[in-house]
Structures are given as C-alpha cells and as structure tokens.
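# below: sequence and its predicted model.
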Amino acid sequence: MPGDSAEENPASAPAKEESKTDDKPKEPKEMKAVVLTGFGGLKMLKVQSKPQPTPGEGEVLIAVKACGVNFLDLMLRQGVTDNPPKTPVIMGYECAGTIEAIGEKTEGFSVGDNVIALKECHCWAELASIPAKYVYKIPEGMTFHDAAAIAMNYLTAYIILFDIGNLRSGQSILAHSIGGGVGQAIIQLTKTVENVTLYGTASAHKHESLKPNVTHLFDHGVDYAQEIRKLSPEGVDIVLDCLCGDYTNKGISLLRPMGRYILFGTSSVVTGETKSFFSFAKSWWQVDKISPLKLYDDNKFLAGFQLRQLLFRENQHEYVRQLMDKLFKLYTDGTIKPVIDQVASFEDIAEAMQRLHDRKNIGKIILDPTIQPKEKTKNEAEAEDRAKSDSEPEESTKSETEPEESIDSDSEPEEISPPDTEPEEIIKPDVKPTEIAKSDTKPEAKPKPADAEAAAPADAAPAATADAATEEPKAEETPAEGEAEKTEEEAPAPAE
C-alpha cells in the first residue's frame, strides 16, 4: 500500500547509503617507478610511487623483471632528444617480464607469457602497459636480463650491419664505441660473416677485454684515421658512427670506393651532466655539408638509422618483429650472447647512469626492480653528496644570494630617510630643542605660530650642527651632504 511504502522508505535509506559507499571507485594500487621530474642532471631522477596501469585495447600488462639502460636514456634525461616528452615522465624504452593481464581485442598473447617489449618511455616501472605490436615472446631458456639486453642493441647492430651496410665476406668495418652495448652486438654479429676485419675505437681502460675480439683497436684520443690508413691505404668498406661531429668527416674520408657510412647516434653532444648548447652547436658545425655530386664522383654512400623513429613513428613494427625472430634463433643457437656490464636496482639508477655517461661500461647495464639497492659505503655516500651539490644549477646559488641583495636594497631608504621621519633621528641631542630655541631667540620678539614655519630653517640649523657632531656615523651613512641639508631644511621647527 502507499502508506506502507512511505513507512519503508526511512528504513531503507541507510542501506542505500551503504550501497553508495560501496560503489565508490577504489583508489588504484601503486607501483614503484623511475621518474624523470625535469630535464637536467642526475638529481632529476626520482624513484616514486605511481598508480598501476591497466591494459587498454590492444595492449598487454607486463610485470617487469628487467630493464635496459641505453645512451638514449641519458640523452632523454638531458632533454637533447628530438621531440622529448613532457615531464614528469616514467623513463625507459625497453623491458622484459611476464604478461600479467591482457586488454580487449589483443591477440597472440596469453597471461604468463615471457616477453620483451619496446615503448616510448614508461618501461622503468614494476608494471608497464604496452601495445602488443611492440611486444615479442622470448624463447625458452632466455633470461630476463639477456632479453632486456638484446632488444634495442642487437636490433640496431643487425640492421646497420646487414640491411643497410650489406656486410659481406672479406670486407672491413670501423665501429666507434665498440665496448658499449651496441658495440658488443656488432662484435658478435660480424663473426657470422667470414674474414671480416674489424677496426674499433674505445676508451683505453676497455682495451684489455676487447682486444681478443677486435682486429685493430684504437683509443679515441689518437689519430685513428691515420693509423687505419697505414694498415689499409684504400680505407674501409663500412663506417658505423654513433658519435657524429668531427667523427663524421673522418669516417667519410676513410671510405674506400663503394664504401658505406652509417650514422646511428649522436652521443658526442653529451659532454657534461646537463645539456650543453655549445656541444650541440659544435657537433652540428663540425659536420661538413655533403654534396650529392661529390658522393656521385667518389662512389660513396651515406645513410642514417634511428630505431625509435622507425618503430614508433614510421610504423615498421612488422619488419622489426621479423628481425627479432632472427635474433632469437641466433641466441638459441648460441651464436649471440649479450654481455652484461652490471645489474642495478631502481634506487641505484643515478650511479648506473653515471657509469654509462663516463663510458666505463663494457656491455649492457640492466635495471632489476626486484633486487634491493646496494649498501653504500661512507665514502660513496659522501662522494654522491658532493656530486649532487656540485650539480646544483646556478639558479639555486643565485637564489641564496638574492635575499642579501634585497636586504641591502631595502636598507638604502633607511639611510636616506623621508623628510617626515628623519627629523626624529636627527634631533636627538642632549640639549632640549626648547632650550636651543630660547637661547637663539630674542625675548622681545617671540614668533607667532604663523611665523614659526618661516623661522624654522634658521632655528633648525644649530640643532642639525649639534646632531652632526654627536652622531658622526649617521652622517657618514648619508649618500650626499646636499640631501642631508635638504632634509634638515624641510624639518619642522621645534615647539617651545
């Protein structure tokens, strides 16, 4: 009945409120991630808690077990990559792990698959949601650390050696930074072709470990071009350059007829911890303008390769997938095996990236979100604190000195006080103003109130003289005598 329903409404109200409370969306779970808070030095890298992502349409959610650290990450931190993302942003271009969830309309993958994935950032986290077209199943027996070390480095090396460089038996190669992740991949892949002469450049401290695998090894600081010409007067067949700048001109000059110069990096623009416009301009300025007619006359080839551009913007994901299958087969056959320099935790990312910046790594640096950060010694902690303090931007130093400047600027009006306040500071003698006025005025000619203002300048002068004698420091603080006299003249006459 209507009456009964009316009586039941108050009783059902609390239940409805409880259901509304239960229907409120729950706060998303959080995960640990390496976040770039702004472009600059190492202090811009922070390990923060971020909401866990959910896979969208055509995506898979990966529980990350290992991440690759590349020189591209260092350039991104400094903001010298093309079209850098807005900060803050989760860093990382490659990761390996296990699929934890699958989005709608996603085919070819199942929960529990072990995979490698590439993405424009967002890989350095405990969980990553990545489009399935950039995800590749790894073969049995491949570790997550090896998987994270293969993707970008071996893809780059394979493409520039075989698809662009067209490497064949009996040819020669000059490869820069041969000790890094891509360099190690080049060393291993060139062994799949017979009778290849490999010239390499690397830092001096890496030579001992690299000599067994490189035909001729040179330090960056020596005139390697002259040394190579002594060994091979005609030059080399392929130059693989990841540095750019002046290395470009030397590389092109070393090409023999039908030689190929391939640029796949611009790491020479990174000189300090933060972006240097001078280094960027220098690298650009040192590259000579190339004339197609000159290439035509010399029978030389110039090419460039950027995996990120090819995969994410030019949409060549099917081509990349075919190459990944070839690399997996080479790994399974034992032909290639990634060289891992070190494995670090998320919390140790600053130290790992500094090692990469100093070119101390021999092979790939891996991040593992599942391991604990290493304990730092007292000396390491002090060194890190000094490094952070040295890397503070000039703005912070300037801001520390600005308050002192503002205090000085605010104190200037106190030295040149306004007319209505300075008489209070000037007229502070032991003799009362009324006594001075009485001694200076005649008894028979007392000034009237109307005439007091006119007589004020003459009467105030002795008082100002007495004040100047008793307050010498104050007189020195005034910027000019003329201003002091002006303020004294404007002072009101003392009342009797």
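Cool, got the structure. Numbering: from 1, shown residues only.

# make it CA atoms for all contacts and neighbour counts henceforth
OK.

# at the geometric centre of the chain, which residue sits there?
R77 (2.3 Å; CA atoms, centre = their mean).

# who touches it in this structure?
The contact partners of R77, taken as CA atoms under 8 Å, 6 or more residues apart in numbering, are L36, G38, F39, G40, G41, M44.

# which one's the longest strand in the protein?
With secondary structure taken from DSSP state E, the chain has its longest strand at strand 59-69.

# what helices and strands are in contact with it?
strand 94-102, strand 127-131, helix 144-158, strand 364-367 (3 or more CA pairs under 8 Å, 6 or more residues apart in numbering; DSSP states H and E).

# same list, the ones you listed, but as CSV with mean neighbour count please.
As requested, the helices and strands packed on strand 59-69 are exported to CSV (neighbours: other CA atoms under 10 Å):
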stretch, mean neighbour count
strand 94-102, 25
strand 127-131, 25
helix 144-158, 24
strand 364-367, 26
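
# A further structure is provided below for comparison with the first:
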Amino acid sequence: MRAIICREHGDLSVLKLEDVPDPVAGPGQALVRIRACGINFADSIMAAGKYQNQPELPFIPGSEIAGDVVALGEGAAGCSVGDRVMGLPGRGGYAELVAVNVNRLTRLPEHLAYEQAASFAVTYGTSHVALAHRARLKPGETLLVHGAAGGVGLTAVELGRIMGARIIATAGGPDKLEIARAAGAHETIDYLAEDIRERVKALTGGRGADVVYDPVGGDVFDASLRCVAFEGRILVIGFAGGRVQQIPANHVMVKNVDIIGVNRPAYDSFAPDVSRASQEELLGWLAAGKIRPLVSRTFPLEQAVEGLKSVVTRKSTGKVVISP
C-alpha cells in the first residue's frame, strides 16, 4: 500500500510518501480500507517528536479515519466485513489501509459521508469533553472561543450553541468570522484588527467570559487571562500559535480562575466511560441534524503534507481531510 511515513523527527519535510507492506489485522482488530482521514495539528507535533504520547519511529501519522472493513482478525467482534466505519486508530491514517482495534470503531450513520465521518471524532470529541465534562458549561454563560473557524474551534462554537451559551468567537479576518457566525457565534472579534481583552470586556459589561476555549495558546492565552470572569474557567486545548504559555499563578489566584487541561485521547485509556458517553451524545446530535461537520478541503494522499501545512499555518477553515 501507499502511506506517508515519518522516519525521523523534524519539520513537515520529513514526511514522505512510500510503498510499504499492507498491515494485517491482529487479534481483536479489523483491517480498514481508508476512504478518508482527518488531518489534525497534532500530526505535525508527532512529526517533530514533541507529542505527549509520541509514537516510536518509523510511524504513519493520522489518528482518525473512515472507511470499509475488508478483513477481521481472530476474535474480532462487533463489526463485519463490508461495514462502513469510522475510528480512532491513534496513528496509521495517512495510508490506504490500517489495522484498528474493533472497540475503537463505530459504524457510520447511513447519511454520513466518509469525509465528514473522518472529521468528526477528534474535533467534536475534544470540544464536547472540554465543554461538557471539564468546564461544565451552563446555559446562559459566556463562552469565548479562540481559533473559532478552525478544526476544533468551529466545533466548540457549534456545541456551545447547542448547550445554550452566549458565544464570542475570535478569528483572523472577516471571512473566518463569517464562518463562526454561521456556526452560531453571537459576537465576533477579529484579533488581527481588535484587542481581544478590550473587546471581551466591552461585550460583557466588564465582567469577562465565564469559559474560554483556547486551542491557540501564547499571546492569545495571555489576553484570555486578562478578560476571564471571576471564577472563570480557561480550557487549554492546544498551542497552534506556536508558543506554550507560562501561566502566572498570581493572576490565577486573584480572580479564582481554573486553568483546565484537555487531552481527549487520555479518556480512552483512563476513563473510557467518559469517551463512550460523549460519543453517544454527539452521534445523537449528528443524527438529529444539530451538528454538521464542515470539510473545507480534501487532499489526495500524495498531497497530504500540503494539507497538513494548511492546518499548521492556520490558513484552513473547518476540517481538512485526506482521501486516498
């Protein structure tokens, strides 16, 4: 099969398209022919060798896939050859085939396209666990979403709307802000032209945001800490801005602020009931038409690195996927 392989750590140039042996479904696994694979910022962190749960070299990036089951390993139960599925293999998605534990696969709803399925689990799962489980977002609270037109940010806007929050969305430029408004944002801030702290204060009558959803980090986090409400919660989702912020404990103490880390994949290992409950609620909302994954662009496998570059440079909106 063809696959994008990482054989050394570095920038995105270390990712190469190669012909490699087909994987084999082991005990409790299904072999899936990949029809679509979601691109995530974390894929670039793995290539750099800086991910929290770093795979050993060599490896194939790609943590969320959708496709067709073509073979089953010994003892694999819960799916059949021919099933349309989506899943979270952890890695291996930038390829034509992947072996996945069957307990990490879900049958696709009939109406869901492969591309949408491959853009669902990581982004919506991250935002749902963050907002519902970690921040315990309440109806009527003000939710500030950074990177609101990006992969995870846009899902936070959608889910915040469903959960009854008042949403302030930040993004770079009017086109991205329009995407956030279409997803349900009540107010928007163009961080290229406006001061985040001052605008949030103005929009909330000086009170600040109850919950901040931050996949950007760096300077954006610093601004958030200065416009979060008393007893507010700041969700640390990622560091797409390039700088991992150092948190001043005195600022946290003054306003009794909670700084909450969110690592969604950790729930699969340490609290699988949380992952399952989250996915069940999300699939229900998906079936009811309450959420609609936005796939902004699809790249063929040989252009996967270009797709990842568009995510890393924050030029993309919604979700970017690979279609082998």
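Now that the structure is in, tell me what you want to look at. Remember, it's a predicted structure, so these values are computed and weren't measured experimentally.

# so after superposing, what's the score?
Aligned and superposed, the two chains score 0.92 in TM-score terms (TM-score structural alignment, normalised by the length of the second structure); 320 aligned residues with a CA RMSD of 2.0 Å.

# ok, back up a step: residue in the second structure paired with the residue nearest to the centre of the first structure?
In the second structure, the residue paired with R77 of the first structure is A47, using TM-score structural alignment.

# that match sits in which helix or strand?
Applying DSSP states H and E as the criterion places A47 of the second structure in helix 41-48.

# likewise R308 of the first structure?
helix 307-308.

# so how much does that helix differ from the second structure once superposed?
By mean CA distance after the TM-score superposition for the first structure, the fitted helix 307-308 of the first structure averages 2.1 Å away from its aligned residues in the second structure.

# helices and strands around the next helix-or-strand element following that helix, which ones?
Per DSSP H and E, the first helix or strand lying C-terminal to helix 307-308 of the first structure is helix 317-332. Here helix 317-332 of the first structure touches helix 144-158, going by 3+ CA pairs under 8 Å, 6+ apart.

# and the aligned residue in the first structure for I179 of the second structure, how many neighbours?
Counting by TM-score structural alignment, I179 of the second structure corresponds to S209 in the first structure. Neighbourhood size, S209 of the first structure [other CA atoms under 10 Å]: 11.

# and the most far-flung residue of the second structure relative to its centre, what does it touch?
Here the centre of the second structure is the reference, and by CA atoms, centre = their mean the most remote residue is E74, at 32.0 Å. Residues in contact with E74 of the second structure (CA under 8 Å, 6+ apart) are G26, P27, G28, Q29.

# closest one to R199 of the second structure out of the residues you listed, please.
Nearest to R199 of the second structure among those is Q29, at 50.6 Å by CA to CA.

# quick check, that closest one in contact with R104.
No. Counting by CA atoms under 8 Å, Q29 of the second structure stays clear of R104, with 9.2 Å between them.

# between those two, who's got more neighbours?
Counted by other CA under 10 Å, Q29 of the second structure and R104 do not tie: Q29 has more neighbours, with 24 against 15.

# skipping adjacent residues, who's closest to the more buried one in space?
Counting by CA to CA, 6 or more residues apart in numbering, the nearest residue to Q29 of the second structure once its immediate chain neighbours are dropped is N101, at 4.2 Å.

# state the distance from the counterpart of that neighbour in the first structure to C244 of the first structure.
Mapped onto the first structure by TM-score structural alignment, N101 of the second structure lines up with P131. As for P131 of the first structure, its distance to C244 of the first structure is 32 Å (criterion: CA to CA, to the nearest Å).

# cool, R321 of the first structure as well?
With CA to CA as the criterion, R321 of the first structure and C244 of the first structure are 28 Å apart.

# the more surrounded of the two?
C244 (21 against 16).

# wouldn't V262 of the second structure be in contact with P215 here?
No. Using CA under 8 Å, V262 of the second structure makes no contact with P215, being 10.0 Å away.

# now do the shared contacts for these two.
What both V262 of the second structure and P215 touch, as defined by CA under 8 Å, 6+ apart, is the set V236, I237.

# looking at these two, which one has more neighbours?
Ranked by neighbour count (other CA under 10 Å), V262 of the second structure and P215 place P215 first, with 24 against 21.

# how about the corresponding residue of the first structure for that one, nearest residue that isn't a chain neighbour?
Residue correspondence to the first structure (TM-score structural alignment): P215 of the second structure is matched to C242. Nearest residue to C242 of the first structure, sequence neighbours excluded (CA to CA, 6+ apart): G265, at 3.8 Å.

# counting neighbours, what do you get for whichever residue in the second structure pairs up with the one you found?
Matched across to the second structure, G265 of the first structure falls on G238, judged by TM-score structural alignment. G238 of the second structure: 21 surrounding residues under other CA under 10 Å.

# wait, doesn't the residue nearest to C242 of the first structure sit right on C244?
Yes. Counting by CA under 8 Å, G265 of the first structure touches C244, with 6.9 Å between them.

# please pull up the equivalent of P21 of the second structure in the first structure.
So P21 of the second structure corresponds to P51, using TM-score structural alignment.

# also L286 of the second structure?
Using TM-score structural alignment, L286 of the second structure pairs with Y331 in the first structure.

# right, and that match touches K337 too?
Yes. Using CA under 8 Å, Y331 of the first structure is in contact with K337, at 6.3 Å.
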